[in-house]
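Student: from the sequence below, what's the structure:
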Amino acid sequence: MADILEVLRRWGGVARRGDLFRDGVARAELEAALAAGILVRPRRGIYALPDADPVLVRCAATSSLLTCVSAARHHGFWVVREPEEAHILRMDGRYDSGRAVVHRQSWWPPEPRSHVASRPDVLLHALRCLPELEALVMVESAAQKGLSLDFLRQRLPGRRNAAARRVLDAVGSGADSLLETLAREHLRRAGLGVQPQVEVEGVGWMDVLVEGFVDVETDGRVHNEPAQRAKDYRRDRAAQLRGYEVLRYTYSDIVDRPQSMVAEVCEVVARRRALGGPAPGRTAVG
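Tutor: The predicted structure is shown next:
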């Protein structure tokens, strides 16, 4: 029984009967596991663990592939919002197994026996499907893993793909999280000068430095932990003593209320300029 479970987990919790046989699972073992409730059979020829991702099970049962934002986490890409509907790849466009966003074009084959589209397909679908900033965070995280932006750009010719190419043009480097990417891009689009991931002697790394003197910090869940919070307080005092303004924003601030974040940063920038004080001298650690 353990062999069957190991094989199924290797394939995301769901597999076709023929593939299980090719992996050395005997027919008698398969039927015994099914009778014992260790496995379920959602459709003829398809076997799954009871806790398998139901969307992956649907893909296996309909000869489809999970793609776009629905497949982002499977490839380790950042995701701003979980989709309300599954995004699937089926090149004939037919899908009669519940509500879904159906993508029809494929540029690169998936891994053998995978129920998830290839990394290039997932990103290209996202670039042509999602709002610009949601596509940007996915592509930027993929670029940090070494995926070639030129490879994607070459597959997005013509006027109909102009918006997707603009997303590729906005991809930056060095962001540690999707929050940094979103904050940087919102502030840049507001006309502010931004520098991501600036290291300042005596302070450390600043997430986004705005106009040379506003340190915008993007706080994920780890910043709620007491030890991290105390470290943040010490770091902020060090930045302020060196002449920087420090503003901290949470996931909700950046994702749900970006206009308020931008307005506050602009207000601090305008106030500092009105005072006419010099920008702090920055010493980068080489």
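
Student: hey, let's count contacts and neighbours off CA atoms from now on
Tutor: Will do.

Student: would you mind measuring from Ala60 to Gly24?
Tutor: Distance of Ala60 to Gly24, given as C-alpha to C-alpha, to the nearest Å: 20 Å.

Student: ok, those two, which is more surrounded?
Tutor: Neighbours were counted for Ala60 and for Gly24 using other C-alpha atoms under 10 Å; Ala60 has more, 25 against 11.

Student: for the more buried one, what are its contacts?
Tutor: Val14, Ala15, Arg16, Ile46, His115 (C-alpha atoms under 8 Å, 6 or more residues apart in numbering).

Student: can you count the residues close to the closest residue to the last one other than its chain neighbours?
Tutor: Spatial nearest neighbour of His115, excluding adjacent residues (C-alpha to C-alpha, 6 or more residues apart in numbering): Leu65 at 5.0 Å. Residues within reach of Leu65, counting by other C-alpha under 10 Å, total 26.

Student: another one to check against the first:
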Amino acid sequence: MSRAELLASDLTDNDLRRMVRRGELTQVRRGWYAKPDADTTALSACRRGGSLSCVSALKKHGVWVPPGYDSLHVRATKHAQCRRRDFCVLPGRPLPIDTILDSVPVALACAARCMTDEDWIACADSVMNSQGIKVAELRSQLPYVSAHIDRLLLRCDHRSQSGTESLVRDRLYLRGFHVEVQPAIDDVGHVDLKLGRLLLECDSKLHHTSLESYRKDRRRDRKSVAQNLISMRLTYDDVLYGWDETLEDILAITKPGKHRLSRPKTSP
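Tutor: Here you go, the predicted model:
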């Protein structure tokens, strides 16, 4: 915590000095203190002269983050950025470092420069879905919306229920598909994605198939087939590590037009 945060909690500078002597606090850098059991990543960010931000902060806030972002992401003030080049940079005017963990909007805006477009979109979807907000509200929360971020927000959707669903939706959207998100199907319920007659269900990494969910999934598949719909279930690995093969299977259905809904015949 910063000195300002500690003083705001009714401590005095004399209290801080006593707590440091007793080992209850450690002065990490000028104006910043830590308890003995402080989070190690937060300590590292503090020692580097910034706050935990970007992808690292999103993870701490429980936002879904795709694999591949394991390094420490730290945001610093404009003055500190001049001394080092390994900081994450927030678009727009630099913000002061008031707390060790950046808020979700600040971290998300910062992450737009460190993540791939589709990964950032998946994170933004996760934020919106967990907070129950839509794109317009998320945009208003961000400290700065660059032209790049504005373009990415156009591809976001608050209805996505998982990161894998967001990735699949965005990838198919970029290929020109009209993708329905979380449509309701009679006798089936809501499905993740729909392309004509093709229903796509995207499992998360933590998806576990209990006997009850196994039976439920098979019933949904049966009801789908009975309505002349095609159901395809995609695992976490299918989306994250085997997308090329998965896409081939999707295209094998969509290229011949098998996924298109047939129009009802009209009487002559």
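
Student: give me the TM-score for this pair.
Tutor: Here the TM-score for the pair of chains, by TM-score structural alignment, normalised by the length of structure 2, is 0.77; 253 aligned residues with a C-alpha RMSD of 3.4 Å.

Student: the residue nearest to His115 of structure 1 reaches Leu89, doesn't it?
Tutor: Yes - counting by C-alpha atoms under 8 Å, Leu89 is a contact partner of Leu65 of structure 1 at 5.0 Å.

Student: shared neighbours, the two?
Tutor: Counting by C-alpha under 8 Å, 6+ apart, the residues touching both Leu65 of structure 1 and Leu89 are Ala117.

Student: which one of the contacts of Ala60 of structure 1 sits closest to Pro196 of structure 1?
Tutor: Distance to Pro196 of structure 1, by C-alpha to C-alpha, is smallest for His115 among the contacts of Ala60 of structure 1, at 36.2 Å.

Student: how many neighbours does the aligned partner of the closest one in structure 2 have?
Tutor: Matched by TM-score structural alignment, His115 of structure 1 corresponds to Ile100 in structure 2. Other residues lying near Ile100 of structure 2 total 21 when counted by other C-alpha under 10 Å.

Student: residues in contact with Ile100 of structure 2?
Tutor: Met1, Ser2, Ala42, Ala45, Cys46, Gly50, Ser51, Leu52.

Student: restricted to helices, list the residues you listed.
Tutor: Ala42, Ala45, Cys46 (DSSP state H).

Student: got CSV for these, with distance to Gly92 of structure 2 too?
Tutor: Below are these laid out as CSV (distance: C-alpha to C-alpha, whole Å):
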residue, distance to Gly92 of structure 2
Ala42, 24
Ala45, 21
Cys46, 23
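
Student: residue in structure 1 paired with Met232 of structure 2?
Tutor: Using TM-score structural alignment, the partner of Met232 of structure 2 in structure 1 is Leu247.

Student: doesn't its match belong to a strand?
Tutor: Yes - according to DSSP: H, G, I helix; E, B strand; the rest coil, Leu247 of structure 1 belongs to a strand.

Student: excluding chain neighbours, give the residue nearest to it in space.
Tutor: Val216 (5.0 Å).

Student: so is the one you found in a helix, a strand, or just coil?
Tutor: strand.

Student: and the residue in structure 2 that it lines up against, how close does it get to Phe177 of structure 2?
Tutor: Matched to structure 2 by TM-score structural alignment, Val216 of structure 1 sits across from Leu200. In this view, Leu200 of structure 2 and Phe177 of structure 2 are 13 Å apart by C-alpha to C-alpha.
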